[in-house]
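Colleague: Next one to model:
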Amino acid sequence: MKHQTKAIRMTRKLAPLTALALVALTPACAQGDVDLTNKSAIEKIVRDYILENPEIIEEALIALSEKKAEEEAAAARKAITDNHDLIYKSKNDFAIGPEDAPVTLVEFFDYRCGYCKRSMEWTMALPEKYDNKVRVVFKEFPILTAESEKAALAALAAGEQGKYAEMHRELMQLDNSTGFDKDDIDAAAERAGVNVDKMRADMESVKLQKVVADNKSLARKIGVDGTPAFFVGDEFVPGADQSRVNMMIENALAEIG
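Modeller: Coordinates of the predicted model:
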């Protein structure tokens, strides 16, 4: 039914665009028997032609889908280019790997996202895997629960103490089923070597709350609506597609020689 409805809509779109061309091919038109100002007559010819050649609907849908995909990809690349510095060079973000690494990978994530959790060890190992030619930037993007936002603020606060990577790992390893309550987060901070009292105070700061709000705003601008999401150059991979991300990194490294 869905495909039929789509086909009907496509037929309606095609009719005004192709009517004259189709009518011109008919014997009636060649003999001058068709009034090209008669809308009903034209629509009937178009309808009959499509019913006799239904494959043109599929061809048109494929072409439309490909055109839409190309337009969306171009729009996505432009959005990334327009917001390049906010994605790759924000001083509010924490990262692993050398600052002068030739390739930067940016990850938008949520600490309660199962795919983010399963990707954590792989993500953390990327600088070493690529001989320190890759830097990984972490974008706190807590969208799943209120606890997600608390965890994000805790990680940023730990970063104020130079313990971001340690806290990031601890939070990613928390069990989602326990709820990420205050005790869970505080215990994770203690394991990470974080001063919990200072962390709690910093979590209330306007500065760190603005970082989270700015990340959410940036995500809307560049089309990120789920986690994880990875960026390399002007390319974007939604979801935990590790092989595709690795390919993007390797292509970027190949380009710079």
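Colleague: For the rest of this, base every contact and every neighbour count on C-alpha atoms.
Modeller: Will do.
Colleague: With adjacent residues omitted, what lies nearest to T227?
Modeller: Sequence neighbours aside, F109 is the residue nearest to T227 in space, at 5.1 Å (criterion: CA to CA, 6 or more residues apart in numbering).
Colleague: Number of residues surrounding the one you found?
Modeller: The number of residues packed near F109 is 25, by other CA atoms under 10 Å.
Colleague: residues in contact with it?
Modeller: F109 sits next to 116, 138-142, 227-229 when contact means CA atoms under 8 Å, 6 or more residues apart in numbering.
Colleague: which helices and strands sit right next to the helix or strand hosting S217?
Modeller: S217 belongs to helix 206-222 when assigned by DSSP states H and E. Helix 206-222 sits against helix 55-82, strand 134-140, helix 146-160, with contacts defined as 3 or more CA pairs under 8 Å, 6 or more residues apart in numbering; DSSP states H and E.
Colleague: Please list the residues outside it that contact it.
Modeller: The contact list for helix 206-222, computed with CA under 8 Å, 6+ apart, reads 76, 79-80, 83, 86-87, 92, 139-142, 149, 152-153, 156-157, 202-203, 225.
Colleague: What ranges does this protein have for its strands?
Modeller: 94-96, 103-109, 134-140, 229-232, 235-238 (DSSP state E).
Colleague: Mind listing what's buried along the last one?
Modeller: To tie it back to what came earlier, the one meant is strand 235-238. For strand 235-238, a neighbour-count test (16 or more other CA atoms under 10 Å) marks 236-238 as buried.
Colleague: run this one through as well so I can compare:
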Amino acid sequence: MRRLTAALLLGATLSTPAAAFDISAMSPEEKEAFGTAVRDYLMENPEVLIESINVLESRQAQDAATTDLQLVQQHQADLFEDEASWVGGNPEGDLTMVEFIDYRCGVCRQFNQEVHDAVEEDGNIRLILKEFPILGEDSVRSSRFAIAVLQEAGPEAYAKAHDALMALRTPATPAALEEIAGDIGIDAPAVMARMDSDDVTAVLAANQALGQAMAIQGTPTFVIGDQMLRGVPRAGVAETIAQIRETM
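Modeller: Purely as a prediction, here's the structure:
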């Protein structure tokens, strides 16, 4: 009888409007009996809790996906039409992928080649990289250097600097950055002088503002078409691109 009572009461709390089941109207004795019955039922049927948690997590994931979709729609211009960011892959591609990166981010480094391979294999992706340094002074210095290279020496030099920064395992000291500039054959003094310019600062400020508006707290973060992926997709970059293409 106690188990049946608990089941009925639990069902009431989960499916009945609050006004139809008012716990506040119970006497202290009734509240205590109700709590004991529910506890006993859940202890004997823990799968009910697991099922409830699974439903809750599914709803939360759906809500988050809907919110992210709205954020991408709201910030399309800043994401896809930003003239200050590097554009690679196929500039005329039918699918745009944006990646927020930090050169000191281990995951960004780990998947850098996978991102480039996926873009190259697809052949029809427009790739935009957004400098988003969040891991300290080395991150900021690296991003300032990359942006300065883009502004001073152009997109091809940026691509080389980007890969060199991703491969850099020592601190991004001025000497290390000057060495990278020399290795890729650009004017190191000019790039180093530009790093602290207002133009470079403006790019970083715009990216930070966009990241804040889109609640981006980590790298890498991807926007592929209208989908936002917070972190590396579990299925892999190439497979995720293929899945998104199926919905286009």
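Colleague: could you flag which of the contacts of helix 206-222 of the first structure are buried?
Modeller: Buried among these by 16+ other CA under 10 Å: 76, 79-80, 86-87, 92, 139-142, 149, 152-153, 156-157, 202-203.
Colleague: How many residues are close by the alignment partner in the first structure of P28 of the second structure?
Modeller: In the first structure, the residue paired with P28 of the second structure is S40, using TM-score structural alignment. Using other CA under 10 Å, S40 of the first structure has 11 other residues around it.
Colleague: how close does S40 of the first structure get to E70 of the first structure?
Modeller: 35 Å (CA to CA, to the nearest Å).
Colleague: Kindly report the same for E166 of the first structure.
Modeller: Distance from E166 of the first structure to E70 of the first structure, by CA to CA: 41 Å.
Colleague: Next: A188 of the first structure.
Modeller: Counting by CA to CA, the gap from A188 of the first structure to E70 of the first structure is 44 Å.
Colleague: which position in the second structure aligns with A7 of the first structure?
Modeller: A7 of the first structure maps onto nothing in the second structure, by TM-score structural alignment.
Colleague: just to revisit the earlier point, pick out whichever of E166 and E70 of the first structure has more residues nearby.
Modeller: Remark: of E166 of the first structure and E70, E166 carries more neighbours, 18 against 12, as counted by other CA under 10 Å.
Colleague: which residue in the second structure lines up with the more buried one?
Modeller: In the second structure, E166 of the first structure lands on K160 (TM-score structural alignment).
Colleague: Ok, G226 of the first structure next?
Modeller: Match for G226 of the first structure (TM-score structural alignment): G218.
Colleague: show me what contacts that match?
Modeller: Here G218 of the second structure is in contact with 134, 230-231 (criterion: CA under 8 Å, 6+ apart).
Colleague: go on, L129 of the second structure?
Modeller: L129 of the second structure neighbours (CA under 8 Å, 6+ apart): 85-87, 98-101.
Colleague: Return the distance of it relative to V98 of the second structure.
Modeller: Taken as CA to CA, the span from L129 of the second structure to V98 of the second structure is 6 Å.
Colleague: Could you pull up the contacting residues of the alignment partner in the first structure of Y103 of the second structure?
Modeller: Using TM-score structural alignment, the equivalent of Y103 of the second structure in the first structure is Y111. By CA under 8 Å, 6+ apart, Y111 of the first structure lies in contact with 117, 142, 148, 151-152, 171-172.
Colleague: of those residues, closest to N246 of the first structure?
Modeller: The shortest gap between N246 of the first structure and any of the contacts of Y111 of the first structure belongs to K117, at 17.6 Å (CA to CA).
Colleague: how many other residues sit next to the closest one?
Modeller: 23.
Colleague: Look up the closest residue to it, ignoring the ones flanking it.
Modeller: Closest to K117 of the first structure by CA to CA, 6+ apart is M172, at 5.3 Å.
Colleague: S119 is in contact with that neighbour, correct?
Modeller: No - the pair M172 of the first structure / S119 is not scored as a contact, 9.5 Å apart, by CA atoms under 8 Å.
Colleague: Comparing these two, which residue is more hemmed in?
Modeller: M172 (22 against 17).
Colleague: any idea how far that one lies from D202 of the first structure?
Modeller: In terms of CA to CA, M172 of the first structure sits 20 Å off from D202 of the first structure.
Colleague: With F138 of the first structure instead?
Modeller: 19 Å.
Colleague: Over to V237 of the first structure?
Modeller: For V237 of the first structure, the distance to D202 of the first structure - CA to CA - is 32 Å.
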